[in-house]
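Enquirer: Sequence first, predicted model second:
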Amino acid sequence: MRAAVPPIESSAAEGWAAPAWVPTRALGRTVLLTGVLLVLGVALGRVDLVLLAAPFAIGAAVALRRMPRSAPELSIEAGQDHVVEGGEVTASVTVTNPDVIAYDLVVVRTRTSTWLRLADSDRPFAVSVAPDRWTAIELPGTARRWGRHDVGPAAARVAACGGLLACRPVLVEAEGVRVYPETEPFAAVEAMPAAAGLVGNHRSRRPGEGGELAGVRPFAPGDRLRRIDWRVSLRTRDLHVASTLSDRDAEVLLLLDVLGEAGASGGVKGKASVLDTTVRAAAAIAEHYLQRGDRVSLAEYGSSARRLRPATGRRQYLTVLEWLLDVRAGTGQEPGEYTFGAHNVSPDALVVVLTPLVDPRAADMLAGLVQSGRFTLAVDTLPADAAPAGHSQWTALATRLWRMERENVLGRLREHGVPVVTWAGAGSLDLVLRDVARLASAPRGH
């Protein structure tokens, strides 16, 4: 068995990497010039040509006397693995020289995502690295848009022995950076169409131990003494208690329409596309209701049909942010039908559909949810300056027709009782939530 094991090379035994050095053009020109001068000197019998070739030969021999034995090591550090849109990104590329011979020159080139604006990331860097030392190249910058972005991959090429030898390019894989969407301050009224849990911050229609006064009624066995209304009891000569409505938590389903994209994204400080508005609005709404103790779930209406189960608390909020990083818009050419109906929604859940309403399938889905008796609210995420894809001499006319067709869709949805509101940040859903809660208190047919 020992004979079957290949012998260990001395370089590997000492912990060195296999040599990856190749001659450069400078070494080729040196060898060529030296050889030509020597041949001509011997052929013509001229000693001066031989003496002229001697410095080139001696210089190359001296430079190659100590050749590096190992390749450089390259690594990428992205600092914090998650930031918020507009936040600072502290990335760096580190070049390590594990050899005992200094590198004359190290040229490093890295590639980064277009949504990470890093300083001087589009140009090569030239550094020198001492033996058994490392050199870091700092790449500070800002994150311009939400999502998962990469710093890298990076490549380094090293010159040694006076530029006569060069290492083959050393590559390193990219390092990911998670950029969370920027959430605008959002607030909504307390009105909710239904409350399903046992505890929470929303007023329900059921009597119980809560903070909302429902009325005064005669005392009954089992009532607590602290609930006695003494003013009414003294006036009527009978014990009366103040009855309250129970506080319940609500379930909110955020349904993201990802059938297509419209508008151009300009990053956190520029114009917002449909996907930008959808993701940022979803993060703001989820943060608001999760802070109030409600249960929030998310789902996609598109080819992927991803879903996030309902939960509450800060852990759910972090899970929501991670889930939103993978939201991608479809091209509209994916095969198959997208089905999302009442069977996917809890009867007591408030469904907030974030949609640009440019695809007829989204309008049909909304009408089906409302007709099934689900509490549904449509949030329009189409930017004001959005236009259909493609540019031609008919673009202006096509945009007008596209807008007119979309207005017809909005009108038909309102006729079916689908409340539609344009996303405008904090307070944009108040009036519609009040209407939905008022309709929920009325008797519903089955």
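Expert: Looks like it arrived, so ask away.
Enquirer: From here on, just use CA atoms for contacts and neighbour counts.
Expert: Fine.
Enquirer: What segments of the chain are helices?
Expert: 10-13, 25-44, 47-63, 230-236, 274-291, 314-324, 360-371, 395-415, 430-441 (DSSP state H).
Enquirer: mind checking which of those is nearest Gly341?
Expert: helix 360-371 (6.1 Å; CA to CA).
Enquirer: what angle do the closest one and helix 395-415 make?
Expert: 10 degrees (axes from the mean of the first three to the mean of the last three CA atoms, to 10 degrees).
Enquirer: okay, now the one to match up with it:
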Amino acid sequence: MARRSVTHSPVWALAVIIALVCVGAGLVSGRPDTVALAAPFALLALAGRTTASREDTVIGITGDRRAQGTGRRLRLLLAPPRTDGVATVAVPPGLVATIMATPGCPPEALVLRSDEECPVLVDGPLSGEADVLSYGSIGFSPDLTAASAFRPTPPVRVSILAPVGPMLARPVSRRLAGMAGTHGSKRPGEGGELRSIAPLQPGDQRRRIDWRATARRSTDQDRLMVRRTFADAEASVFLVVDQGQDLPRSTSDWFEAGSSRLVPGSLHVARVAATRVAASYLSVGDRVGLDDLSGTRRALRSAAGARHLEQIRTRLAATSVIPRRRRRRDPVPPEGAVVVVFSAFLDPEPARLLRLWHAQGLVVAGVDCVPSLDRTEVTTTQARAVQLTLLRRRLLLDDLWRDGIPVLSGLSGEIGSGTDDSLETGFRLLERRAHRRVGQGSGPGAR
């Protein structure tokens, strides 16, 4: 049961004092009319004494299903707690004063009736989890003689999934390990890509007989020719997100410790790019896994299907800045996987892992997640620090390109990078490069 408490206002205290003064003066002077003057004040004090405030929350924030926010705007509903349209708390008539504050803005006060609803528009993140509103409430009786204690509530936290976006090209490895799928492998078996024409052998299926090749090659019509094909296989993709930093677009925000503003940064670019890559491969039945460089959570195992895409989007939405700690071992991609690392490339660790997996023969690519920067440094020291950081980052990226490891830009139109989508262009080039290597390895002159 709800615990009840009584909180008196200054009006109640004044009514008690006046009633006591009237009673005392009437008794001393022996005048009943003076004692009768205390009756209204006594009733007022008694009403304030019997008006109890509940410790239950009399106001709450829920999502407004009747309207949707546009862009980064979220529409919330300030109303008494309800379950299936029925109030969960019997709120007595009165007034409720609510103090609300959003990140980076001063608090505001709102006074409503206890049974009244009010829509609230707040700014939300483009993706990820964030506290968008903090609030607390205090209730008053209808005559303002009694007030409840101020009750702060937990902040309103929202989780915004990154959009899927258009599909990308799908480069695959030359060493596919799956037993079924939509990609041609180098393993003989059931598939659609022609490997060779050979005489019929025991165990060959009749439907593989090529009658035209038989008429052309078997002059005596004493043997049948069959088509040998490469087996189809599914590709495996391993996504690695570097959540060690979240660089805002404005460089002056780099030097603000604990900034509470909802400013999109490099982690938002990583979420959008990783979601787009995962959706592109999962749409054709490939398997996608997800891991991060923080070493604090278990990797999301490789799987396929629409449900797995929602799991990846949910895991990416929960990604926040976590200082990188020393791992017991490096992430282990599946055999023959395509590895994509999403990072701001501010330190050598992502580049080291890309070189390691590239040396193992895997198809690797880096995605640069730094948004289009606005140089808004305030002091000369800040400007020099930004220049040195960007110079070091450029040297790391140039070294990767010299080692034959492509680094693509993860920017999209949401961050203000323009209409050019270099992520799509880069994956298309990777797909052509992978097909060219497969053709060179399976041609007649290959060794």
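Expert: Structure's in. What do you need? It should be emphasised that the depicted structure is a prediction, and the values quoted were computed from it without experimental measurement.
Enquirer: After superposing, what score do the chains get?
Expert: The TM-score (TM-score structural alignment, normalised by the length of structure 1) is 0.76; 409 aligned residues with a CA RMSD of 4.1 Å.
Enquirer: most tightly surrounded among the helices of structure 1?
Expert: helix 274-291 (a mean of 23; mean count of other CA atoms under 10 Å).
Enquirer: residues in structure 2 aligned with it?
Expert: Counting by TM-score structural alignment, helix 274-291 of structure 1 falls onto residues 266-283 of structure 2.
Enquirer: re the thing from before, can you lay out the helices of structure 1 as CSV showing distance to His82 of structure 1?
Expert: Rendered in CSV, the data for those read as follows (distance: least, CA to CA, whole Å):
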stretch, distance to His82 of structure 1
helix 10-13, 39
helix 25-44, 44
helix 47-63, 47
helix 230-236, 58
helix 274-291, 15
helix 314-324, 10
helix 360-371, 33
helix 395-415, 38
helix 430-441, 32
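Enquirer: of those, which approaches Asp81 of structure 1 most closely?
Expert: Comparing the helices of structure 1 by CA to CA, helix 314-324 comes nearest, at 12.2 Å.
Enquirer: what packs against that closest one?
Expert: helix 274-291 (3 or more CA pairs under 8 Å, 6 or more residues apart in numbering; DSSP states H and E).
Enquirer: Taking their axis directions, the helix it packs on and helix 314-324 sit at what angle?
Expert: 170 degrees.
Enquirer: gap between helix 274-291 of structure 1 and the chain center?
Expert: 13 Å (CA atoms, centre = their mean, to the nearest Å).
Enquirer: how about the nearest residue to Leu74 of structure 1, chain neighbours excluded?
Expert: In space, and not counting its chain neighbours, Leu74 of structure 1 is closest to Val95: 4.8 Å by CA to CA, 6 or more residues apart in numbering.
Enquirer: right, I mislabeled it, should have said Asp368 of structure 2
Expert: Per CA to CA, 6+ apart, closest to Asp368 of structure 2 is Ser409, 4.9 Å.
Enquirer: how close does that neighbour sit to Arg297 of structure 2?
Expert: 26 Å (CA to CA, to the nearest Å).
Enquirer: Settle it for me: which of the two has more neighbours?
Expert: Between Ser409 of structure 2 and Arg297, counted using other CA atoms under 10 Å, the more crowded position is Ser409 (21 against 9).
Enquirer: That one matches what in structure 1?
Expert: In structure 1, Ser409 of structure 2 lands on Thr422 (TM-score structural alignment).
Enquirer: rewinding a little: my read: the residue nearest to Leu74 of structure 1 touches Glu77, true?
Expert: No: between Val95 of structure 1 and Glu77 there is no contact, the gap being 11.4 Å when judged by CA atoms under 8 Å.
Enquirer: Of the two, give the one with the bigger neighbour count.
Expert: Under the criterion of other CA under 10 Å, the comparison of Val95 of structure 1 against Glu77 puts Val95 first, with 23 against 20.
Enquirer: how about the strands in the stretch 1-150 of structure 2?
Expert: 4-5, 53-54, 60-63, 73-79, 82-83, 86-87, 95-101, 108-113, 118-123, 128-140 (DSSP state E, counting those that start in this stretch).
Enquirer: residues near the closest residue to Leu171 of structure 1 other than its chain neighbours, how many?
Expert: Spatially, and ignoring its direct neighbours in sequence, Leu171 of structure 1 is nearest to Ala155 (4.5 Å; CA to CA, 6+ apart). Applying the criterion other CA under 10 Å, we find 20 residues in the vicinity of Ala155 of structure 1.
Enquirer: Look at Asp374 of structure 2 and say how many residues are nearby.
Expert: For Asp374 of structure 2, using other CA under 10 Å, the count is 11.
Enquirer: My guess is it contacts Asp253. True?
Expert: No: using CA under 8 Å, Asp374 of structure 2 is not in contact with Asp253, being 10.1 Å away.
Enquirer: measure the equivalent of Trp211 of structure 2 over in structure 1 to Pro218 of structure 1 for me?
Expert: In structure 1, the residue matched to Trp211 of structure 2 (TM-score structural alignment) is Trp230. Noted for Trp230 of structure 1: a distance of 12 Å to Pro218 of structure 1, by CA to CA.
Enquirer: Give me the common contacts of those two.
Expert: Common neighbours of Trp230 of structure 1 and Pro218, counting by CA atoms under 8 Å, 6 or more residues apart in numbering, are Leu239, His240.
Enquirer: re the thing from before, quick one: closest of the helices of structure 1 to Glu182 of structure 1.
Expert: Comparing the helices of structure 1 by CA to CA, helix 274-291 comes nearest, at 6.2 Å.
Enquirer: who does that closest one touch, helix- and strand-wise?
Expert: strand 251-257, strand 295-301, helix 314-324, strand 350-355.
Enquirer: switch to 10 Å and redo it
Expert: strand 175-180, strand 251-257, strand 295-301, helix 314-324, strand 350-355, strand 375-380 (3 or more CA pairs under 10 Å, 6 or more residues apart in numbering; DSSP states H and E).
Enquirer: Make TSV from the ones you listed and add distance to Thr236 of structure 1 to it.
Expert: Formatted as TSV, these follow (distance: least, CA to CA, whole Å):
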stretch	distance to Thr236 of structure 1
strand 175-180	61
strand 251-257	42
strand 295-301	44
helix 314-324	49
strand 350-355	43
strand 375-380	43
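Enquirer: Arg433 of structure 2 matches what in structure 1?
Expert: So, by TM-score structural alignment, Arg433 of structure 2 is matched to Asp435.
Enquirer: got the contact list for its match?
Expert: Ala191, Met192, Pro193, Pro419 (CA atoms under 10 Å, 6 or more residues apart in numbering).
Enquirer: Check Arg392 of structure 2 too.
Expert: Phe345, Leu346, Asp347, Pro348, Val386, Asp398 are the contacts of Arg392 of structure 2 under CA under 10 Å, 6+ apart.
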